[in-house]
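# no FASTA, just this:
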């Protein structure tokens, strides 16, 4: 090197001046990515996911696009898959975000999981390497799809034949056998036939109402209702896995799908509405046609391919719990099909509660409204009929100030009888509202409980909120709980009262009875009297 070289340059090249450079960090962070299913590491996240796709049939990119997952959804998916793998569970078919939407999956399952920080670095193009489909497999898939379509068409055709046949039979019944000289037949059962026909018309309208989408959309969007069933099934898979399940009133089949997802051996989904045809398609499109069998008909009339089932699951609850009378059919099926020793009812328990209704806007809306209609007095419109209707409404927590609502019906679905559904039971409530608040009537709602064993007893008068705190699956339809599509039943009293004092005990009786001639409707009777009062009030409302 030239001795005239710049000293500063020479100094930089001296080895002794290299001290400290080895401590400078690289701009590229060294990350490794652990398989979601086993203890195998990769230097590239795309390579790792490709391995899990080929080895474990987990196609991350396909799921991301099919379910339209945002970043947080993808984080929850990764943590969910790792959690299932760590628990030794076979990864269920991921067909809905409901499987991993719980907030617990926002917390990393694996500490310092490099996958979670690199989800936006995945080369999705690397996964677009489809191979030519096997001709035989493609033909088999086409045949399966065609078979599913034929099955749906056949079910519809069979239904039309049954309806036509029934009409023919009814027409023959309506034509009395002729007698000499047109003498009336003393054994003519016309009255009975008219009653039966009216009941059939009522049933037809009831089942027809469940054929349309809106009612099912409302129920599915009721996350309190649907999540309770889902969580109970997914958190207690041992109660379902390998078992035969009967789903009564299956609707779209959501409860059946939950059971199939949890490993049920066979699910019999029964519904007497035309929605069953859509349920068949839903079952097929989600790949559970080998597990879920959809049957159309009343549970009392349909033929099941098994003698006994291990679990009966049903969302049978109506307004005020018993409106629609579907529980009658569920109890009939329990006695006919459920294993009497080990069979489980889901849900297992239900309770009805009542509390005073105070300072309610309902009286303003339904009664005071007539006092001034565009400046005119229309109080003549007010008659007893205004107070005879049980109103299904969303009540505010302030409408029901009593912290001591009374439980007046407690049903164990494993032992309850249909005779238990017609009753007149006592209740007792302490008046906790202030004296300035008016008594406007009564509010009624129900709580639902999911216990794990037919021998497990629900503590008397337990509320759903207490059950949840103790680790049970339960939900309430009361005004203080998150609202459900059932809302609450409001019973407006004919006379507004200000007579109760704070701390006064109000005692009474409340009863349910099917409305004569309309078995799916309910007459609700309440009798009540405050301590120290001489007279008892009584009123009947119809939930129609």
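Sure, I can see it. Values in this document were obtained by computation on a predicted structure and should not be read as measured data. Numbering: from 1, shown residues only.

# for the rest of this, base every contact and every neighbour count on C-alpha atoms.
Will do.

# now do the helices in the stretch 401-544 of the chain.
464-469 (DSSP state H, counting those that start in this stretch).

# which residue is the nearest non-sequential neighbour of the spatially most central residue of the chain?
By CA atoms, centre = their mean, the chain has its centre lying nearest to residue 226, at 2.6 Å. Distance criterion CA to CA, 6 or more residues apart in numbering; nearest residue to residue 226, sequence neighbours excluded, is residue 220 at 6.3 Å.

# mind checking what secondary structure the residue nearest to the centre of the chain has?
Recorded secondary structure, residue 226: helix (DSSP: H, G, I helix; E, B strand; the rest coil).

# could you check how far it is from residue 526?
As judged by CA to CA, to the nearest Å, residue 226 and residue 526 stand 32 Å apart.

# before we move on, what about residue 413?
As for residue 413, its distance to residue 526 is 25 Å (criterion: CA to CA).

# higher neighbour count, the two?
Neighbours around residue 413 and residue 526, counted as other CA atoms under 10 Å, are more numerous at residue 526. The numbers are 22 against 19.

# any idea what sits nearest the more buried one, other than its immediate chain neighbours?
residue 510 (4.4 Å).

# again with residue 521
In space, and not counting its chain neighbours, residue 521 is closest to residue 544: 4.9 Å by CA to CA, 6+ apart.

# and if you look at residue 324?
Sequence neighbours aside, residue 520 is the residue nearest to residue 324 in space, at 4.2 Å (criterion: CA to CA, 6+ apart).

# thought residue 422 was touching residue 519?
No - here residue 422 does not reach residue 519: they are 11.6 Å apart, not a contact under CA atoms under 8 Å.

# second structure follows, compare the two:
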């Protein structure tokens, strides 16, 4: 989900109707009614009335009677529902309902059961006055009380229908805002780490970044083609989309026949994602959950498939893979499928003195309208310490790339994501100057949960040519440019401008390390190299912040 400062230019457009050819057979979704889950069991009912009546008969719990006794308005009834569900979830089969004070806390505006159909159906329940004593009142106090109740009920009935629709679309966001404003919910001032993490999620709240990713047809087509091309894998399955963004991957899965899709994201984009899901009539399948996957409570214990677009610059910038691994370890059923299933990190040398000269040209800052601004050169993108992100043509790469890390998504661990790995590269042509290093990644979508890549590795751009099952794409110079581009690490001047011959082997190591900046999502890359039998060697560290 890493983003670029500018949109990716592309030879095709998502708006081009020709891009949809071959998908006409995708079945339109039928609207479904969400079942109502019992307070005290996993039993489901076609409507709220039948569920409430069952609880009264089997568990001696009169929900509507308790509403009347406690004089609950619509907001209080929402809290009451979530209080009961939270108590039962904690193992209490007989929640105390003797006082409103038991559930006054704003936390009970947060749903215990995601997509709780009862919350959307409170206006369908019998009126509290249906339980009133049928005897005729004999004094003015009784008459006044009934008049007040009837007036309150009329006001409530006039607002509930409209509010019920509002709840269905935006209730969770309303709860977040209300809770954030309550004295009890005020959080202590964030640490610098938390501020960086918060800034990361806020960056995904804006349209431009999502437009850039959606217009990246290499990326988006790969997910679409794999999901639509393997509808049998998704049919009637439960899917978890980690970092759902606009919900595009979730909607692919729903259209492919998934029974339920849970889309999770911690940025404000979820507000738009819900609107998009409703607009496309997929709300009966897709549930959008706001929060970090490590902190939210999902409405299911296990899922059959996890789909996520978690990749960042140089693959691991943003550290989102940690969250995907957490989701895998906590929610993926045995034998479940990871989409994508594998990634490989590749390293290659850069030899292009003209490219370096252009990127290192700081003469502009020496005289700006007669003023010396050379201090600005320290913050230039290509300054020996920053990882640049840009497209590089194949002719600037004088050797076959080497895989220095293989990431099987079914088994990789967070500990595996900070490492030092060896590499060895043989030059395919002589060069006048070794100018830097390039890092890119290949991504693979294998349809078999136990599938493996060929031993020794394979280029993503060669995957289809080899007749392999599934989909693959590269972010390197062997494919079309993507919004990830290629990570570029230029050498210091004293290490450049050294000629090497065809067949020369350069060996060394690549290290990845997380940095605390940007909420722990920044990346440090260190490379040590030595051209055997020559004086060409060095060691350098770059950062992507």
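Right, received. Where do you want to start? Bear in mind that the values here come from a model prediction, so they are computed numbers and not experimental data.

# returning to what we had before: burial measure for the residue nearest to residue 324 of structure 1, as a count.
Neighbours around residue 520 of structure 1, by other CA under 10 Å: 20.

# likewise for residue 427 of structure 2?
For residue 427 of structure 2, the neighbour count with other CA under 10 Å is 20.

# which ones are touching the counterpart of it in structure 1?
Aligning on TM-score structural alignment places residue 427 of structure 2 opposite residue 431 in structure 1. Residue 431 of structure 1 makes contact with 402, 500, 501, 502, 503, 504, 505, 506, according to CA atoms under 8 Å, 6 or more residues apart in numbering.

# what would those residues look like in JSON lines with distance to residue 356 of structure 1 and neighbour count?
Below are the contacts of residue 431 of structure 1 laid out as JSON lines (distance: CA to CA, whole Å; neighbours: other CA atoms under 10 Å):
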{"residue": "402", "distance to residue 356 of structure 1": "7", "neighbour count": "19"}
{"residue": "500", "distance to residue 356 of structure 1": "11", "neighbour count": "23"}
{"residue": "501", "distance to residue 356 of structure 1": "13", "neighbour count": "16"}
{"residue": "502", "distance to residue 356 of structure 1": "13", "neighbour count": "13"}
{"residue": "503", "distance to residue 356 of structure 1": "13", "neighbour count": "13"}
{"residue": "504", "distance to residue 356 of structure 1": "13", "neighbour count": "15"}
{"residue": "505", "distance to residue 356 of structure 1": "12", "neighbour count": "16"}
{"residue": "506", "distance to residue 356 of structure 1": "10", "neighbour count": "18"}
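
# which of those sits closest to residue 388 of structure 1?
Using CA to CA, residue 506 comes nearest to residue 388 of structure 1 of the contacts of residue 431 of structure 1, at 22.1 Å.

# apart from its neighbours in sequence, what residue is nearest the closest one?
According to CA to CA, 6+ apart, the nearest residue to residue 506 of structure 1 is residue 530 (4.3 Å).

# hang on, the one you found packs against residue 500?
Yes - using CA under 8 Å, residue 530 of structure 1 is in contact with residue 500, at 7.1 Å.

# mutual contacts of these two, please.
If you check residue 530 of structure 1 and residue 500 against CA under 8 Å, 6+ apart, no residue is contacted by both.

# residues contacting the equivalent of residue 199 of structure 1 over in structure 2?
Mapped onto structure 2 by TM-score structural alignment, residue 199 of structure 1 lines up with residue 193. Neighbour list for residue 193 of structure 2: 516, 517, 518, 519, 520 [criterion: CA under 8 Å, 6+ apart].

# from residue 535 of structure 1, how far out is residue 520 of structure 1?
33 Å.

# make that residue 528 of structure 1, sorry
Distance, residue 528 of structure 1 to residue 535 of structure 1, by CA to CA: 9 Å.

# swap in residue 139 of structure 1?
From residue 139 of structure 1 across to residue 535 of structure 1, the span is 80 Å (CA to CA).

# what's the burial count for residue 470 of structure 1?
The number of residues packed near residue 470 of structure 1 is 9, by other CA under 10 Å.

# please report how far it lies from residue 235 of structure 1.
Counting by CA to CA, the gap from residue 470 of structure 1 to residue 235 of structure 1 is 15 Å.

# next one: residue 374 of structure 1
Distance from residue 374 of structure 1 to residue 235 of structure 1, counting by CA to CA: 57 Å.

# now the helices: where do they sit in structure 2?
With helices called from DSSP state H, structure 2 shows them at 48-59, 63-70, 74-89, 140-181, 192-202, 207-215, 217-229, 231-234, 248-255, 269-279, 321-331, 353-360, 517-520.

# could you list every helix and strand in contact with the longest one?
Judged by 3 or more CA pairs under 8 Å, 6 or more residues apart in numbering; DSSP states H and E, helix 140-181 of structure 2 is in contact with helix 269-279.

# re earlier: verify the contact between the residue nearest to residue 521 of structure 1 and residue 519 for me.
No - taking CA under 8 Å as the definition, residue 544 of structure 1 is not a contact partner of residue 519, at 10.0 Å.

# and the match of residue 199 of structure 1, how far from residue 439 of structure 2?
27 Å.

# do residue 80 of structure 2 as well
With CA to CA as the criterion, residue 80 of structure 2 and residue 439 of structure 2 are 55 Å apart.

# now swap in residue 264 of structure 2 and tell me
According to CA to CA, residue 264 of structure 2 and residue 439 of structure 2 sit 30 Å apart.

# neighbours of the closest residue to residue 525 of structure 1 other than its chain neighbours, how many?
Distances taken as CA to CA, 6+ apart place residue 540 nearest to residue 525 of structure 1, at 4.3 Å, with adjacent residues excluded. Using other CA under 10 Å, residue 540 of structure 1 has 19 other residues around it.

# just checking, residue 540 of structure 1 touches residue 522?
No - if you go by CA under 8 Å, residue 540 of structure 1 and residue 522 don't touch, sitting 10.2 Å apart.

# which residues of structure 1 does stretch 265-277 of structure 2 align to?
Going by TM-score structural alignment: stretch 265-277 of structure 2 matches residues 271-283.

# so what's the gap between the matching stretch and the chain middle?
Offset of stretch 271-283 of structure 1 from its chain centre (CA atoms, centre = their mean, to the nearest Å): 17 Å.
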